[in-house]
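Colleague: I need the structure of the sequence given here:
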Amino acid sequence: MSAGPTRLLVVCLGNICRSPLAEGALRARIEASPLAGRVMVDSAGTGGWHAGEPPDRRAIACARGHGVDIAGLRARQLRARDFEDFHWLLCADADNLRDVRALAPPGARERTALLLDWAGTVPHGEVPDPYYGDGSHFEGVWQLVDTAARAVVDRLSARPASGIIRP
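Modeller: Take a look at the predicted model:
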């Protein structure tokens, strides 16, 4: 893994609801912090059904309601290179974590975690999939991922300047 900014990848199932909301929240919180330019965030899905598509319109509307624009994001599927390119792969739920770990090459499994758990906001917590719900479900997801984004900023701000947070 090359030197440079800390790189976080948020992973959900299709990369159109939870992970783009989390990516948007993380980017916004990081850019408004002393970590700006030092942490890079991306998102992916374990499945490729929506590859190339924008986030779900309800996710876009929810993020927009919080002053965050995710309309330009495009879904993509998790790829083998992500295990080399990212320091941490942060998963929305236990199923995604299991799937990501099943694909992880030797030595990368310990750099996978549940987003809410890794952030320190909800031990073993999962971000529920709002896809079959309404706007209130997306708002609930936003509250979880934005709280996690604030905690991630605190966690990364507390680390030694020269180090990546280790498992």
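
Colleague: going forward, measure contacts between C-alpha atoms and count neighbours the same way
Modeller: Noted.

Colleague: residue 126 belongs to a strand?
Modeller: No. Read with DSSP: H, G, I helix; E, B strand; the rest coil, residue 126 is coil and lies in no strand.

Colleague: list the contacts of it.
Modeller: 92, 93, 94, 114, 115, 116 (Cα atoms under 8 Å, 6 or more residues apart in numbering).

Colleague: which ones among the residues you listed map onto helices?
Modeller: Within those, residues falling in helices by DSSP state H are 94, 115, 116.

Colleague: count of residues packed around the first one?
Modeller: Residue neighbour count, defined by other Cα atoms under 10 Å, stands at 16 for residue 94.

Colleague: ok, it - contacts?
Modeller: Neighbour list for residue 94: 114, 126 [criterion: Cα under 8 Å, 6+ apart].

Colleague: to check against the first, give me the structure of this:
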Amino acid sequence: METHSPVRILTVCTGNICRSPVAERLLQAGLDQVHPGAFVVRSAGTRAMVGDPIQPPSADIIETYGGTPHGFAARQLTSKILRESDLVLTMASKHRGEVLQLDASLLKRTFTIREFARMLSQLELRESLPDNSVSSAGGVEGWRSLPTRAASVRHLALAAEPGDNDVVDPYRRGQDVYDQMEDQLAPAILAVLRFARLTWPA
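Modeller: Model (predicted):
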């Protein structure tokens, strides 16, 4: 797999200082453990606080889960950034809509992260072999086809409530809202990492 360019994942929120940096740094840290160099995870904001660092409560969450918040600067989402992405994971449904306004061709590669996590759980069931390995789903090329495969099970992974697709925005709010953000976001990140571990070739 070393001959392939890395899978490029983009996480998106509003200011790019609270939610999407947590997803970026924790996905990168976890995917580096699966296969170093196979993934590049970055983030951007639809109305970014350009140049700002990660908000301290979000930085604490990143460090709690073994990632690093250092060396980060928020950036504005652009069409160029989107064109370079194999998979776009947004923090809320409204961000998905804003991504598609910039580039409608990303329709089949853009999901809310909580929705995507549910889709991966369905793919595990669909693609699993008796020994609990997953067929034709791993490696860089498997991940390039993953958005299409995930979309094929969207109807099996619908949210009970529309809000179940979203991660709450904690910006300028109390620690309790950051805790709520963590409770919503961490399981989705862990689901993505679990799928990567299950499907990556040994």
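
Colleague: list the TM-score for the superposed pair.
Modeller: The TM-score (TM-score structural alignment, normalised by the length of the first structure) is 0.82; 156 aligned residues with a Cα RMSD of 2.1 Å.

Colleague: how about the ones in helices among the contacts of residue 126 of the first structure in JSON lines, adding distance to residue 4 of the first structure?
Modeller: Below are these laid out as JSON lines (distance: Cα to Cα, whole Å):
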{"residue": "94", "distance to residue 4 of the first structure": "29"}
{"residue": "115", "distance to residue 4 of the first structure": "22"}
{"residue": "116", "distance to residue 4 of the first structure": "25"}
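
Colleague: would you turn the contacts of residue 126 of the first structure into a markdown table with distance to residue 38 of the first structure?
Modeller: Putting the contacts of residue 126 of the first structure into a markdown table (distance: Cα to Cα, whole Å) gives the following:
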| residue | distance to residue 38 of the first structure |
| --- | --- |
| 92 | 23 |
| 93 | 26 |
| 94 | 28 |
| 114 | 22 |
| 115 | 19 |
| 116 | 21 |
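
Colleague: correct me, but residue 59 of the first structure touches residue 19?
Modeller: No. Using Cα atoms under 8 Å as the test, residue 59 of the first structure is too far from residue 19 to be in contact (9.9 Å).

Colleague: these two: which has the busier surroundings?
Modeller: Per other Cα under 10 Å, whichever of residue 59 of the first structure and residue 19 has more neighbours is residue 19, with 31 against 28.

Colleague: coming back round to it: just give me the closest of the contacts of residue 126 of the first structure to residue 41 of the first structure.
Modeller: residue 115 (12.7 Å; Cα to Cα).

Colleague: what's the closest one aligned with over in the second structure?
Modeller: Superposed on the second structure with TM-score structural alignment, residue 115 of the first structure falls opposite residue 113.

Colleague: and what of residue 140 of the first structure?
Modeller: Residue correspondence to the second structure (TM-score structural alignment): residue 140 of the first structure is matched to residue 180.
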